[in-house]
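>>> Model the following, please.
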Amino acid sequence: MDKEHFNKPSSDLIGDILRNYEKTGGMDNLKGQGKPLPEDYFSGDIFQHFQKIAKDAGFKPHWLKLQHEIRDELKDIAEKYENGQKSELQFRVTKVNEKIIEYNKSCPPPMQKGVVRLETIKSSSKLW
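Okay, here's the model as predicted:
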C-alpha cells in the first residue's frame, strides 16, 4: 500500500459539527468553563463516569422509562380486572406484553421479566 492511503482525510461528522458550533459562538460561556475537572473523572471506568454524569443531569435510560410505564399499566389493568371491568383487558395485556419484550431487550439481564397473563395480572403487577 502507498503512503497516501493512510494519510487520506476522513470525514469527522461530530468534529465538523462541534467546529461549526464553536464558530457561531455556541461554546462561549459554557457552565464550568475554565474550571478544572474533578479528580474522579480521571480514575476508574469511563462508562461509570458517563452513568454518573447522566444520572446527575436527570437522564433515565429507555428501559427504566418502559419499566415505569409497564408498572402503571399493569396496576390499572389489575384494578379493572378485580372490579369486573373485563372488556378489552386482554388487548391491553397483549400491548403490555409487547412493551415487556421491548423492555427485556434493553434492560440489564438480571432485571428481565416474563410476559403476563390476564388470569395472573394481580400477582404480576406486584412484581413490577
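
>>> switch to C-alpha atoms for all contacts and neighbour counts from now on
Noted.

>>> so where's the longest helix in the chain?
The longest helix of the chain (DSSP state H) is helix 62-82.

>>> Show me what that helix packs onto, helices and strands only.
On a contact count with 3 or more C-alpha pairs under 8 Å, 6 or more residues apart in numbering; DSSP states H and E, helix 62-82 meets helix 89-106, helix 121-127.

>>> Quick one: neighbours of Ile121, just the number.
A count of neighbours around Ile121, defined by other C-alpha atoms under 10 Å, yields 19.

>>> Surely it and Ala78 touch.
Yes. The criterion here is C-alpha atoms under 8 Å, and Ile121 meets it with Ala78 at 5.6 Å.

>>> For the longest helix of the chain, buried residues please.
In terms of neighbour count (16 or more other C-alpha atoms under 10 Å), helix 62-82 has its buried residues at 63, 66-67, 70-71, 73-75, 77-78, 81.

>>> Next, the structure of the following sequence, for comparison with the previous one:
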Amino acid sequence: MEYRDPIGDILKNSKSSEDLEGKGKPLSMEYQKMDTFQQFHKVARDAGYLPEWIKLQKRIADALNHLKSFEELEGINVLIKKHNKICPSYFQKVPITEENYEVQKLRWESS
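As a prediction, the model looks like this:
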C-alpha cells in the first residue's frame, strides 16, 4: 500500500512553493496559543467566511429591529429554532414573546 499526499504533491509541483510567505520562519506565539479548531475559525473569519448560524443571528437581529407587529414573531421564532439547531449550545436563545421582546431584542443586538 502506497501513501499518497495530494496536497504535498501539489506543493511540490507548484513553482510558487518556494515563494511561500513565512517559509522557514517559526510560528507566531498567537498561533501556538490556539488549538486547531480556534486557528481554523480565525483563518476562516479573516478570509470573510461566516458560519450559517452567525448569518442567521444577524438576520434575526435585523428582523427584530424592523419588527412592525408581534404577529411577525412566529416567523422570527422559526428562524430562532433553526439557529438553535446549528449553533454551539452556549449561543442558543429562547423563543421571543410579546412579554420578553424588549429584553430579547437587546440580547440579539449584542450577539
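
>>> What would you report as the TM-score here?
The TM-score (TM-score structural alignment, normalised by the length of the second structure) is 0.63; 107 aligned residues with a C-alpha RMSD of 3.3 Å.

>>> what about stretch 64-73 of the second structure, distance to the chain center?
25 Å (C-alpha atoms, centre = their mean, to the nearest Å).

>>> Can you tell me what Phe91 of the second structure aligns to in the first structure?
Using TM-score structural alignment as the criterion, Phe91 of the second structure maps onto Met111 of the first structure.

>>> what does the helix or strand in which Leu11 of the second structure is found rub up against?
Here Leu11 of the second structure, judged by DSSP states H and E, is contained in helix 6-13. For helix 6-13 of the second structure, the external contacting residues (C-alpha atoms under 8 Å, 6 or more residues apart in numbering) are Ser17.

>>> Same check on stretch 84-96 of the second structure?
With C-alpha under 8 Å, 6+ apart, stretch 84-96 of the second structure has contacts from 52-54, 73, 76-77, 80-81, 83, 104.

>>> Narrow these to just the buried residues.
The neighbour count (16+ other C-alpha under 10 Å) marks 53, 73, 76-77, 80, 83, 104 as buried among the contacts of stretch 84-96 of the second structure.

>>> how close does Tyr101 of the second structure sit to Phe37 of the second structure?
34 Å (C-alpha to C-alpha, to the nearest Å).

>>> Sorry, wrong one. I was asking about Pro88 of the second structure.
13 Å.

>>> what do you get for Val78 of the second structure?
Computed as C-alpha to C-alpha, the Val78 of the second structure to Phe37 of the second structure distance reads 29 Å.

>>> Comparing whatever helix or strand comes next after the helix holding Leu11 of the second structure with the first structure, how large is the average distance?
Past helix 6-13 of the second structure, heading to the C-terminal end, the next element that is a helix or strand (DSSP H and E) is helix 29-33. The superposed helix 29-33 of the second structure is, by mean C-alpha distance after the TM-score superposition for the first structure, a mean 5.4 Å from where its aligned residues fall in the first structure.
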